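structure here, sequence nowhere to be found:
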């Protein structure tokens, strides 16, 4: 690795990892103290087993490929289990309401989600499950239990260093706007989207106040492609079971609003790191290109007819498909374990590889502007769609965990730096900004290595000089920035 110090900015080219996209075993992933899950049935690992509701999955044939029904709405594992396993935290994320849960399980994280829940309280009035905001009360109970056996300081260290997954919203639309249109009497679709996003915002702010910092918030799936929604429009014939495009459009517009909201929310909550989980496009691709994933059926579930069976209607008397791994959906709403596995791999590949600061940035170029000390980064990671696609304002950024690197801006399609910054022609870039392109076109701006101080990476086994910066995972990152004119006074590290 080389570090070049131009007159107006420091450029650090980092190649941290060599990634194979075909196997998760080759990925170097961030480390988290624990994992916490909030939301609905897509992530509920069994909390509904312990409350009075008909929305349960603690009976056959649920859990068919796990040997025993666990309360998960699928034939096997869910995304929380699969992601926790990939991260090396645990193989299964237990429900918090399990009365037999151990302290060891509590220490590494639990699930608070409840099948049938949503951001809208009217949703749970119908399903009689745990509201999203009530899940926060259970998290508070969890914190007290955790502090009881690890102490306050260690408990907060676990909570601050944890990963949070949030998945909710689908039930709100299905139960309040589409199939039971009670909210349509009060809201337009645009207003209802905003209403739910305000609920999500309040929920995240509550989690932040309790010490949670790194959160992945899932968008909506293509709701119009869920088998139950096709059935609700009397699409029963095989050739007639097509996705409801109006509902899919609503999902897309909601997701677009969520993507715009997250950086603003992150800016208002110092020290947070938020990521948007796109489940729409991966599911949409599985539906439109099933052969890529080994699916033979994507418009009905494996359980029963696959048109209406879920919860109590998917039971031991239901006829099952021969091979659940060839079905995208297990019942008329929820994906099979095979579907969840693809979604989990996509989440790891596109988000978790760089969810913490510079330690997980791949093939990135980091700019530190001498005038404002602002760290800026731009990269494209395996098709990841970042929260922000243009550098409009330095405060619209992703916050790094390291206090000496407070802000990082991530850009995908264009490589943007502050106007006037000079970039050597031979530095690998992810794209071109207007200023960089203009500099190339001029050809006479001195963009060569002449005039740049060049030095090797500092030895990560030694404490780096305070004026150079600090070493994280063997990567030199900037602390107090020296321009090239100051650099001449210092000796380059070996």
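It's in. Here the structure is a predicted model, which is why all the values come from computation and not from measurement. Numbers count the residues shown, from 1 in each chain.

CA only for contacts and neighbour counts going forward, please
OK.

you'd agree residue 377 is in a helix?
No. Going by DSSP: H, G, I helix; E, B strand; the rest coil, the assignment for residue 377 is strand, not a helix.

which residues touch stretch 171-185?
By CA atoms under 8 Å, 6 or more residues apart in numbering, the residues outside stretch 171-185 that reach it are 40, 116-120, 122-123, 126, 192, 232.

another one to put next to it:
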């Protein structure tokens, strides 16, 4: 059936029946929502790599301080459960999974409560605090990106044992892949001035260094069977509440030096994506302009029903992050939907939902 808004079923008469009206409105619904109509049943799984923006709880199971498996994190998650997600509820990847007709949440690969029967429909290897540069993950004692790739290989072995060679190959080849990483490389690594990267590279050179690592990573997961991949651009990292707080000289406004670093990375990433699409057969690699989506929300919050974009909901919203965001943090807001950020570093569930909706529109172009 073609999606023609003017098309009418052949059975339509002057007095259409209830069945005819149902057919017409169902057909209209398909025309208005092609992304979900096409994606439902077509995408067998959502596979996720990255950092805290995509970690649903892998860090719960490793020895690191980068954890969020305690209240008030997860306050608005189904059941009010702190899962290890750095937010008050679900992440963008969870909403994207739901939008693709898959489960409502993407499980963490290291969560012992899930098995390969769950991971066959979606899995996240992401680790809060990690980055493209191995030094970044070493600083935080978290899972490096190369280890996430090793987990992906291990996952495929389990998938073949569970579903058989043919079905496993189908899942891996037809799955949608999300990559969300890079913020920590700048904020925890380069601009912390404790690693020497700021001496070794200019900001622009470091962005190029990171993108070259991203290229190696993308080529590797392509070699392992990934074909439909979207890479999230960096948000305006200088506008995170924590960066506003420490930007005393700038009067608590956005740190444009950091934002420029993010723009440099995003520009180089988009160039890389074009190169890889041209050189790797059947690869469908896209750039998700999270930077543009988030910037629009920060500049026009009232259009999205948001009242505060400068502070996090947790505590004072200026410094709280990780263990500083806890049940005893005073001043934590009652309604996180009025905030763009949950803690001083991470978005609220509402912000993630808005990003996911925009991402699904991007994904519709190649799934």
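All right, it came through fine. None of the values given here were measured: they were computed from a predicted structure.

now the TM-score, please.
Scored against TM-score structural alignment, normalised by the length of structure 2, the superposed chains reach a TM-score of 0.88; 335 aligned residues with a CA RMSD of 1.8 Å.

related to what we said a few turns ago, need the contacts of stretch 171-185 of structure 1 in TSV (columns: distance to residue 398 of structure 1).
As requested, these are exported to TSV (distance: CA to CA, whole Å):
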residue	distance to residue 398 of structure 1
40	27
116	32
117	29
118	27
119	25
120	28
122	34
123	33
126	38
192	28
232	41
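
quick check: longest helix of structure 2.
If you go by DSSP state H, structure 2 has its longest helix at helix 256-279.

so where in structure 1 does that one end up aligned?
Aligned by TM-score structural alignment, helix 256-279 of structure 2 corresponds to residues 245-268 of structure 1.

could I get the buried residue list for that stretch?
Buried positions in stretch 245-268 of structure 1, judged by neighbour count with 16 or more other CA atoms under 10 Å: 247-248, 250-252, 254-255, 258-259, 262-263, 265-267.

residues touching the equivalent of residue 323 of structure 2 over in structure 1, list them.
Matched by TM-score structural alignment, residue 323 of structure 2 corresponds to residue 312 in structure 1. Contacts for residue 312 of structure 1 (CA under 8 Å, 6+ apart) come out as 54-57.

kindly reformat those residues as a markdown table and extend each row with secondary structure and distance to residue 68 of structure 1.
As requested, the contacts of residue 312 of structure 1 are exported to a markdown table (DSSP: H, G, I helix; E, B strand; the rest coil; distance: CA to CA, whole Å):
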| residue | secondary structure | distance to residue 68 of structure 1 |
| --- | --- | --- |
| 54 | coil | 19 |
| 55 | coil | 18 |
| 56 | coil | 14 |
| 57 | coil | 11 |
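
make a PyMOL selection of the buried ones in those residues.
In PyMOL syntax, the buried subset of the contacts of residue 312 of structure 1 is picked out as below (16+ other CA under 10 Å):
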select buried, resi 55+56+57
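
can I get the contacts of stretch 171-185 of structure 1 in JSON lines with neighbour count, secondary structure and distance to residue 298 of structure 1?
Converted to JSON lines, those look like this (neighbours: other CA atoms under 10 Å; DSSP: H, G, I helix; E, B strand; the rest coil; distance: CA to CA, whole Å):
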{"residue": "40", "neighbour count": "26", "secondary structure": "coil", "distance to residue 298 of structure 1": "22"}
{"residue": "116", "neighbour count": "28", "secondary structure": "coil", "distance to residue 298 of structure 1": "22"}
{"residue": "117", "neighbour count": "32", "secondary structure": "coil", "distance to residue 298 of structure 1": "25"}
{"residue": "118", "neighbour count": "30", "secondary structure": "coil", "distance to residue 298 of structure 1": "25"}
{"residue": "119", "neighbour count": "27", "secondary structure": "coil", "distance to residue 298 of structure 1": "28"}
{"residue": "120", "neighbour count": "24", "secondary structure": "coil", "distance to residue 298 of structure 1": "29"}
{"residue": "122", "neighbour count": "17", "secondary structure": "helix", "distance to residue 298 of structure 1": "30"}
{"residue": "123", "neighbour count": "21", "secondary structure": "helix", "distance to residue 298 of structure 1": "27"}
{"residue": "126", "neighbour count": "13", "secondary structure": "helix", "distance to residue 298 of structure 1": "28"}
{"residue": "192", "neighbour count": "20", "secondary structure": "helix", "distance to residue 298 of structure 1": "29"}
{"residue": "232", "neighbour count": "13", "secondary structure": "helix", "distance to residue 298 of structure 1": "16"}
